[in-house]
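**Student:** Sequence first, predicted model second:
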Amino acid sequence: MSIVSFGDTALRFATRDGERFETAREVGLHVDGISSNAAAVAGRLGADAVWLSKLADTPLGRRAVAELHEHGLETEIDWADPGAGRQGLTFHESGAPPREPRLLQDRGDTAMAAVSPGDFPVGRIQEADAVFTTGSMAALSDEAAETAGALLRSAPGLRAMDLDFHPGIWSAETAHDTLSDLFDPVELLFASEAQATAVFDRTGSPRELVHTIASDYDFSHVVLTRNEYGAVGYHDGVLHEQDAFETPEIDSAGQHAALVGAVLQQLTAGASTDEALAHGAAAAALARTMNGPLPPIEPADVERLVAAESGGR
């Protein structure tokens, strides 16, 4: 059950709770990308996962990869000269009502913006059981979008993408127009409910939304994540609903990547859609109890939550 993920990743600077950057003296630093972090979670849960990327050969680029290695993720990086591109950054401020959290994107002119298919070991992709990337890669440049499409088309296994839409990178209209050209080889689409509503310009219940997206773009699988409300899935005409596991929330930053990684791990292991969604919801719940966008999920904890839910039915 091998998973090859490719894409860009950022370093996330985050203030302590209640602080703004203009007065902060201390910040946390973590790797923050769905393609990298979902692959790391899938690997922690038992998949043979590898992440492919093109990064600037700088202390910041090496810092991002070092954290992924701490989680046991194998990486294959095309290291670019610092003059050819930089390391992307994000800046996060938490916020309690009535103040909203704030996420600032600084992702322009990264090394991945100048990527081409030849920068990646295509053989790894052609041998994988599943290949995964994100829509945010296509936002970096026309070259990055074309590379994402070429690599997806070369993959014989399950081809998956996370919508990964961030208004600070591009508009919903531009994202829709660009990604629509990449959707043809994609079989499985992940998206948060808010991102899907914005990019696809659709309204309705989550059940209606996943069905509409799957029908309009001929996806065999759609997984719509709903934060504290769980997830809704679609597979070959059948709808699947998974409630969230109730946990105290310390930090929600890693819950989406955790769910995506767990679902990918389960599907490549031959699990049903219901089993995959249950494991995804359990991983997301555990992620909410830990700080940062890449929490150290333990397989035994996921299995315990899933077993407890099954036993309570």
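**Tutor:** Perfect, I can see it now. These numbers come from a predicted model, not from an experiment.
**Student:** okay, CA-based contacts and neighbour counts for the rest of this
**Tutor:** Will do.
**Student:** Going along the chain, name the helices of this structure.
**Tutor:** 34-44, 59-70, 122-127, 135-138, 142-153, 172-180, 193-200, 206-217, 255-268, 273-288, 299-311 (DSSP state H).
**Student:** here's the one I want to compare it with:
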Amino acid sequence: MGKIVTFGEIMLRLATPGYLRFSQTNELTATFGGGEANVAVSLANYGLDAEFVTRLPENDIAAACVKDLHKHGVKTDHIVYGGDRLGIYFLETGAVARASKVIYDRAHSAISEIKPGMIDWEQVLTGADWFHWTGITPAISQGAADVCLEAIQTANRLGIPVSCDLNYRKNLWKYGKKASEVMPDLVAGCDIILGNEEDAEKVFGIKPEGFDVTATAGEVNAAEFESVCTQLMQRFPRARKVIITLRGSINANHNTWGGVLYDGKQLFQSPRYDITHIVDRVGGGDSFMGGLIYGLLTYPQDDQQALNFAVAASCLKHTIYGDYNEVTVKEVENLMKGDGSGRVSR
């Protein structure tokens, strides 16, 4: 298989140990993570040629970040350097009825000050077989949105499939533009669109009738989302497939998890997983996207299999600490076959 390129921001993640609150802890665990980088790590884990493109400052923290990506098999040949700092996010992991909290400290990060022309997308994407971005990137700044559009338009011109995760983050859109103003031009260039039960509504005003995300009680009717898929395809006719992740939230530690894929003719529904003891759900959507890209490339004539791989991969991610989904293809395939017993592998 060929090269997959992802573009976006990677950050230093500082998390409280276990389930401690910010006010309780005297230490924070440092790792790295970010939507598009998480996808690249998943794909590299599955043995694919994955490259992550971003803008980083020239300092020791950024150097440690790049080494971390290399450790996971991700290529970084086209990272550009400049700016003063790497963005940071702080994580407090919730439990039962107490939700997790994320606090961003990413103002004036290196990538937020990126400008069109800083990345030679023709060079980056020549020979690539896939380009992926998320709605987090254009939310960072106008410059990041403009550079993301450059990449999408270059990929379109070169005939490279483009995927996006709508990934709406209300706390990020602070530079004077709304997601509804910026996202349409970018999504119009996408062949594969992924979202969750909120993204399509928050960004485009598209929602399933009678659905309340705050009252799922762990039950999400997959068929309700066919209308969301058809509306997205009508608005963005380039899209060949629309995928919706379905999370039923019973509490912070217990979710149901599944997804649907619509190809314009048929709605495919995944098995539903009952995740009773979540270790870390941050990066769950990214792990789904990484699994989906792998599935669509590996099973090009079998959308059901591709969807099932994505859902199983992201189910396993909920058991792994950190942003990255550090699982193998074999582990995902075993879960797809029904081996979720957790017995010791000897």
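**Tutor:** The structure has been received and is ready for your questions. Worth saying up front: this structure is predicted, and the values here are computed from it rather than measured.
**Student:** How close are the two chains, by TM-score?
**Tutor:** Once superposed, the chains reach a TM-score of 0.90 (TM-score structural alignment, normalised by the length of the first structure), with 307 aligned residues with a C-alpha RMSD of 2.1 Å.
**Student:** Switch the helices of the first structure over to TSV; also include mean neighbour count and distance to V4 of the first structure.
**Tutor:** As requested, the helices of the first structure are exported to TSV (neighbours: other C-alpha atoms under 10 Å; distance: least, C-alpha to C-alpha, whole Å):
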stretch	mean neighbour count	distance to V4 of the first structure
helix 34-44	29	8
helix 59-70	17	14
helix 122-127	16	6
helix 135-138	25	15
helix 142-153	20	11
helix 172-180	16	20
helix 193-200	18	24
helix 206-217	17	23
helix 255-268	28	11
helix 273-288	27	18
helix 299-311	14	20
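**Student:** Select, out of the ones you listed, the one closest to Q242 of the first structure.
**Tutor:** Between Q242 of the first structure and the helices of the first structure, the shortest separation by C-alpha to C-alpha is 6.3 Å, and it involves helix 273-288.
**Student:** mean deviation (superposed) between the closest one and the second structure, please.
**Tutor:** Once fitted to the second structure, helix 273-288 of the first structure is off its aligned match by 0.9 Å on average (mean C-alpha distance after the TM-score superposition for the first structure).
**Student:** In the second structure, which residues correspond to that helix?
**Tutor:** Here helix 273-288 of the first structure aligns to the second structure at residues 303-318, judged by TM-score structural alignment.
**Student:** Now do stretch 21-33 of the second structure: which range of the first structure does it align onto?
**Tutor:** Using TM-score structural alignment, stretch 21-33 of the second structure pairs with 20-32 in the first structure.
**Student:** Name the residues of that stretch that are buried.
**Tutor:** Along stretch 20-32 of the first structure, these residues count as buried under the neighbour rule (16 or more other C-alpha atoms under 10 Å): 20, 29-32.
**Student:** Span of it from start to end?
**Tutor:** Using C-alpha to C-alpha, to the nearest Å, the end-to-end distance of stretch 20-32 of the first structure comes out at 19 Å.
**Student:** What is the equivalent residue in the second structure for H211 of the first structure?
**Tutor:** That one, H211 of the first structure, aligns with T230 by TM-score structural alignment.
**Student:** what about the aligned partner of A307 of the first structure in the second structure, distance to G258 of the second structure?
**Tutor:** Residue pairing (TM-score structural alignment): A307 of the first structure is matched to K337 of the second structure. Plainly put, K337 of the second structure is 15 Å away from G258 of the second structure if you go by C-alpha to C-alpha.
**Student:** next one: Q304 of the second structure
**Tutor:** Noted for Q304 of the second structure: a distance of 12 Å to G258 of the second structure, by C-alpha to C-alpha.
**Student:** what's the overlap in contacts for the two?
**Tutor:** Among the neighbours of Q304 of the second structure, those also in contact with G258 (C-alpha atoms under 8 Å, 6 or more residues apart in numbering) are 269-270.
**Student:** any idea which residue sits dead centre in the first structure?
**Tutor:** Computing the C-alpha centroid of the first structure and ranking residues by C-alpha atoms, centre = their mean puts I34 first, at 2.6 Å.
**Student:** My read is that P116 of the second structure contacts E150, right?
**Tutor:** Yes - with contact defined as C-alpha atoms under 8 Å, P116 of the second structure and E150 form a contacting pair (7.3 Å).
**Student:** gap between V147 of the second structure and P138 of the second structure?
**Tutor:** Taken as C-alpha to C-alpha, the span from V147 of the second structure to P138 of the second structure is 9 Å.
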